[in-house]
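Visitor: Just need the structure, nothing else, for what follows:
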Amino acid sequence: MSRPQTLASLGKVVVIGGCGFLGSHIVKYIVERHPQTQVAVIDLRTSSNRHASPTVSYHDGDITDFAGMTKLFSKIKPDGVIHTASPHFDLKPEIHDKVNVGGTKNLIKVAQDTGVKAFVYTSSASVILDATAELINADERWPIVTGAAQPEYYTTTKAYAETAVLEANRKPENFFTCAIRPAGIIGEGDVQILPKMVGAYRKGQTKFQIGENNNLFDFTYVGNVAHGHVLGLIALLQTQKMLPTTPLDSERVDGQAFFITNGEPVYFWDFARAVWHEAGDRLPLSSVWHLSADTAWAIGTVLEWAFWVLGKTPNLSRAQVRYSTMSKYHSISKARQRLGYEPIVSLGEGIRRGVQHILAQQEQESQKKGQ
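Guide: So this is what the prediction gives:
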């Protein structure tokens, strides 16, 4: 079997949500590493994050529209699908249900009906996170957490979607599925983690720290997440070619979930300070104020209620306190053994790329305003 990285063509691949943060990096990865692959991007709006490549086509489409998806898939005739589309986690529960669960089930049925061979789903590392336990080198044997025990309803719907994808594996026999569970994605185009941290630096908020900074946390460069998705797709396509032979249980990728991280768990506030340093912060550690987790929790509770009355969001919430003081990191041994996954960009380099991208964008916006 040839090395996955040497395969020039993966056939025809549809990237759902390919104009989003992760999806656009997956398209970029395929164009660069598998240049003979025909990539079709399907997104609600395909006007942003486009790649000027003759091997990439763009198609506006709504995954909750079964008939529309059937028409597109029948036209494109893809060999593989990478499904990254998901609404912002702050939106209403009914939107998460409609898109994450309903939309994903639509795509599964359309893929099965139109002869797709391989289906890779972007899940979340948080599907095993509950409201109390810490995640310490957690692996895929940990149970999925949904419903009242799951802190975020968004994650519950991601878990339901992952379950639907994995249950569809080998239905029909030549249809193969897997799920990728990334943790804390950062990089160029990140809209959640790095922009908020750079914003905290701009507001002069780097002089505070919650807790003792003894909690390890996973952050993952987006290019590594793209790498993991494509390795999953390649493994499924190769499994399809091996039919009727079935891989050993210890080697199987189809029907499986995989954590993908940088494999570099870092103390939470060390990560924050690395981001701030890249953005220009030079505050000495001796000037940092330490706030206990209990005190911060109490402050966050008060602020949430006060800002709720005003219809606004506070700078400090209980969820932020928890995530900045808990351990949350995962094992990537299964991905290494079965996908041949190794991170291709270090965490330090990922931070540099992501922050410099934000600073460059801010500089461009500043110049436009000054014209």
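
Visitor: C-alpha from now on. contacts and neighbour counts both.
Guide: Noted.

Visitor: Okay, helices next: where are they in the stretch 151-300 of the chain?
Guide: 153-167, 194-202, 222-241, 268-279, 293-310 (DSSP state H, counting those that start in this stretch).

Visitor: Name the residues that touch the first one?
Guide: When contacts are taken as Cα atoms under 8 Å, 6 or more residues apart in numbering, the neighbours of helix 153-167 outside the stretch itself are 89, 93, 96-97, 100-101, 104-105, 108, 121, 123-124, 126-127, 144-147, 150, 177-179, 254-257.

Visitor: what do you get for the last one?
Guide: Residues outside helix 293-310 that contact it (Cα under 8 Å, 6+ apart): 210-211, 313-314, 316-318, 321-322, 325.

Visitor: Out of those residues, who's the most crowded?
Guide: Among those, the one with the most neighbours (other Cα atoms under 10 Å) is T325, at 23 neighbours.

Visitor: Surely it touches N215?
Guide: Yes. T325 lies in contact with N215 (Cα atoms under 8 Å); the separation is 6.1 Å.

Visitor: List the residues that are in contact with both of the two.
Guide: F268.

Visitor: can you count the residues close to L243?
Guide: L243 has 11 neighbours, counted by other Cα under 10 Å.

Visitor: Quick one: residues contacting it.
Guide: Residues near L243 by Cα under 8 Å, 6+ apart: N174.

Visitor: Which ones among the contacts of helix 153-167 lie within helices?
Guide: Mapping the contacts of helix 153-167 onto helices (DSSP state H) picks out 93, 96, 104-105, 108.

Visitor: and the contacts of helix 153-167, which are buried?
Guide: Buried members of the contacts of helix 153-167, scored by 16 or more other Cα atoms under 10 Å, are 96-97, 100-101, 104-105, 108, 121, 123-124, 126-127, 144-146, 150, 177-179, 254-257.

Visitor: To compare with the earlier structure, here is another sequence to fold:
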Amino acid sequence: MPGPNPIPSFGKVLVVGGCGFLGAHIVSLILKRHPQSQVAVLDLRTTSNRHASPSVSYHDGDITDASAMQALFTQIKPDVVFHTASPHFDAPSKIHDKVNVEGTDILIKAAQDSGVKAFVYTSSASLVIDASMTVVNADETWPLITGAAQPEYYTTTKAFAETAVLAANRTPSSFLTCAIRPSGIFGEGDVQLLPPMLSACRKGQNKFQVGANTNLSDFTYVENVVYGHLLAAQALLQTHAMLPTIPLDSERVDGEPFFITNGQPVYFWDFARAVWHAAGDRKTLRDIWVLDRDFAMAVGTILENACWLLGKKPNINRKQVRYSTMDRYYNIDKARKRLGYAPLVSLDEGIKRGVEALLEKERREGEKKAQ
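Guide: Predicted coordinates for the structure are as follows:
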């Protein structure tokens, strides 16, 4: 099992999706904590989030192109693969199928054929959410929800991909896999959580709250998610070094999924207000209008239909209402015990860093436009 000191090198590492939000942070933390590693980044386009380090190489490629992936894996011969690539949540269903399911199958085959030792897949905590939209202290024994029972088709395809990754464990016996299930990732470079919240604040939507704010949610600072990935890779490599010995079930990492969060469930609107406060908002609870959930759902339905006719995007929709009023938090005891995981950065500090980075990015972009 992982010790207190990280191994100095992962050997040759391939970060799939390494120019994306999470992938780029994985590259950063590998360079910091495992500096003797050689890192290759694979992405559809490798023009953003690049690291100016002689230890990092960049490779443009499509994970749905089987022959290209076989050639790349043969060239790099990675010891460790981090598979973070995934289409945008709102992409068409056929794209989710092609990238999340077909692309993952292609990567697994290329990894098996090229002698990869450790394969860490970035899954999703949403795999256990069903139509009830209630997740309270969920752990890894909860069943995966797919098909008609799963509210989001994207999540169904992530579940299929995770299942394929874990089923491939020890096929061959030297190929070890696991899955990391993060919840609500945010931080520097985030494009899906902090920017929309900041935009809502600037539109004056921060004076509204949907529901009574009694629902707990897990949000996870990106460096903590990355740390979970690196601990998983370290554990798989240590298990690989002990082959053919198989760890006890209570200690095993290979073939297993792990929820990774900040371990600090927070009321949803408290998180939003913390983000707004970090951005300079100083509204008090006296300034907030509380909207009944059912009323907000009705408004969301009307706005969705009206904006669809006009070809516009509504300021509020039913999905936003559901996710801002549901309980969604997870138990990370398994990651604590088997990976030795503990969050590196608190929720408050993560919010501070993420918002500061976003405001700085906006400042730089504003200066460029002004020139």
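
Visitor: quick one on the thing from earlier: winner for burial among the helices of the stretch 151-300 of the first structure?
Guide: Compared across the helices of the stretch 151-300 of the first structure, helix 222-241 shows the largest average neighbour count, a mean of 24 (mean count of other Cα atoms under 10 Å).

Visitor: That one vs the second structure, average distance?
Guide: Mean deviation of helix 222-241 of the first structure relative to the second structure after superposition (mean Cα distance after the TM-score superposition for the first structure): 0.6 Å.

Visitor: other SSEs contacting that helix?
Guide: The contact analysis (3 or more Cα pairs under 8 Å, 6 or more residues apart in numbering; DSSP states H and E) places helix 222-241 of the first structure against helix 21-33, strand 80-83, strand 118-122, strand 176-182, strand 185-186, strand 256-260, helix 333-339.

Visitor: among the contacts of helix 293-310 of the first structure, which two are most distant?
Guide: Farthest-apart pair in these is G211 and T313; separation 22.3 Å (Cα to Cα).

Visitor: V266 of the first structure contacts F217, correct?
Guide: Yes. In terms of Cα under 8 Å, V266 of the first structure counts as a neighbour of F217; the distance is 5.4 Å.

Visitor: For the second structure, give the helix that spans the most residues.
Guide: Determined from DSSP H, the single longest helix within the second structure is helix 347-370.

Visitor: mean shift between that one and the first structure?
Guide: Following superposition, helix 347-370 of the second structure is found to deviate from the first structure by 0.9 Å on average (mean Cα distance after the TM-score superposition for the first structure).

Visitor: so how far is that helix from its chain's centroid?
Guide: Chain-centre distance of helix 347-370 of the second structure: 21 Å, with Cα atoms, centre = their mean, to the nearest Å.

Visitor: in it, what's buried?
Guide: 347, 350-358.

Visitor: for stretch 112-132 of the second structure, same thing?
Guide: By 16+ other Cα under 10 Å, the buried positions in stretch 112-132 of the second structure come out as 112, 114-130.

Visitor: can you give me the end-to-end distance of it?
Guide: Start-to-end span of stretch 112-132 of the second structure (Cα to Cα, to the nearest Å) is 38 Å.

Visitor: still on that earlier bit, in TSV: the contacts of helix 293-310 of the first structure, plus secondary structure and distance to G18 of the first structure.
Guide: TSV is the format used below for the contacts of helix 293-310 of the first structure (DSSP: H, G, I helix; E, B strand; the rest coil; distance: Cα to Cα, whole Å):
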residue	secondary structure	distance to G18 of the first structure
I210	strand	36
G211	coil	38
T313	coil	30
P314	coil	32
L316	coil	32
S317	coil	32
R318	helix	33
V321	helix	33
R322	helix	32
T325	helix	33
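
Visitor: Could I get the residues you listed in TSV, plus columns for distance to G189 of the first structure?
Guide: Formatted as TSV, the contacts of helix 293-310 of the first structure follow (distance: Cα to Cα, whole Å):
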residue	distance to G189 of the first structure
I210	27
G211	29
T313	23
P314	24
L316	24
S317	25
R318	27
V321	25
R322	25
T325	26
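
Visitor: Not counting sequence-adjacent ones, nearest residue to the residue nearest the centre of the first structure?
Guide: Nearest to the geometric centre of the first structure sits P182, at 4.9 Å (Cα atoms, centre = their mean). Excluding its sequence neighbours, the residue lying closest to P182 of the first structure (Cα to Cα, 6 or more residues apart in numbering) is I260, at 4.8 Å.

Visitor: Quick one: map the one you found onto the second structure.
Guide: Using TM-score structural alignment, the equivalent of I260 of the first structure in the second structure is I260.

Visitor: separation between its match and I26 of the second structure?
Guide: Applying Cα to Cα, the value for I260 of the second structure to I26 of the second structure is 15 Å.

Visitor: more crowded one of the two?
Guide: Remark: of I260 of the second structure and I26, I260 carries more neighbours, 33 against 25, as counted by other Cα under 10 Å.

Visitor: doesn't R181 make contact with that one?
Guide: Yes. Contact criterion Cα under 8 Å: I260 of the second structure and R181 qualify, at 5.8 Å.

Visitor: What is the end-to-end distance of stretch 144-158 of the first structure?
Guide: Distance across stretch 144-158 of the first structure, first residue to last, is 10 Å (Cα to Cα).

Visitor: oh, I was asking about stretch 302-320 of the first structure
Guide: End to end - Cα to Cα - stretch 302-320 of the first structure spans 14 Å.
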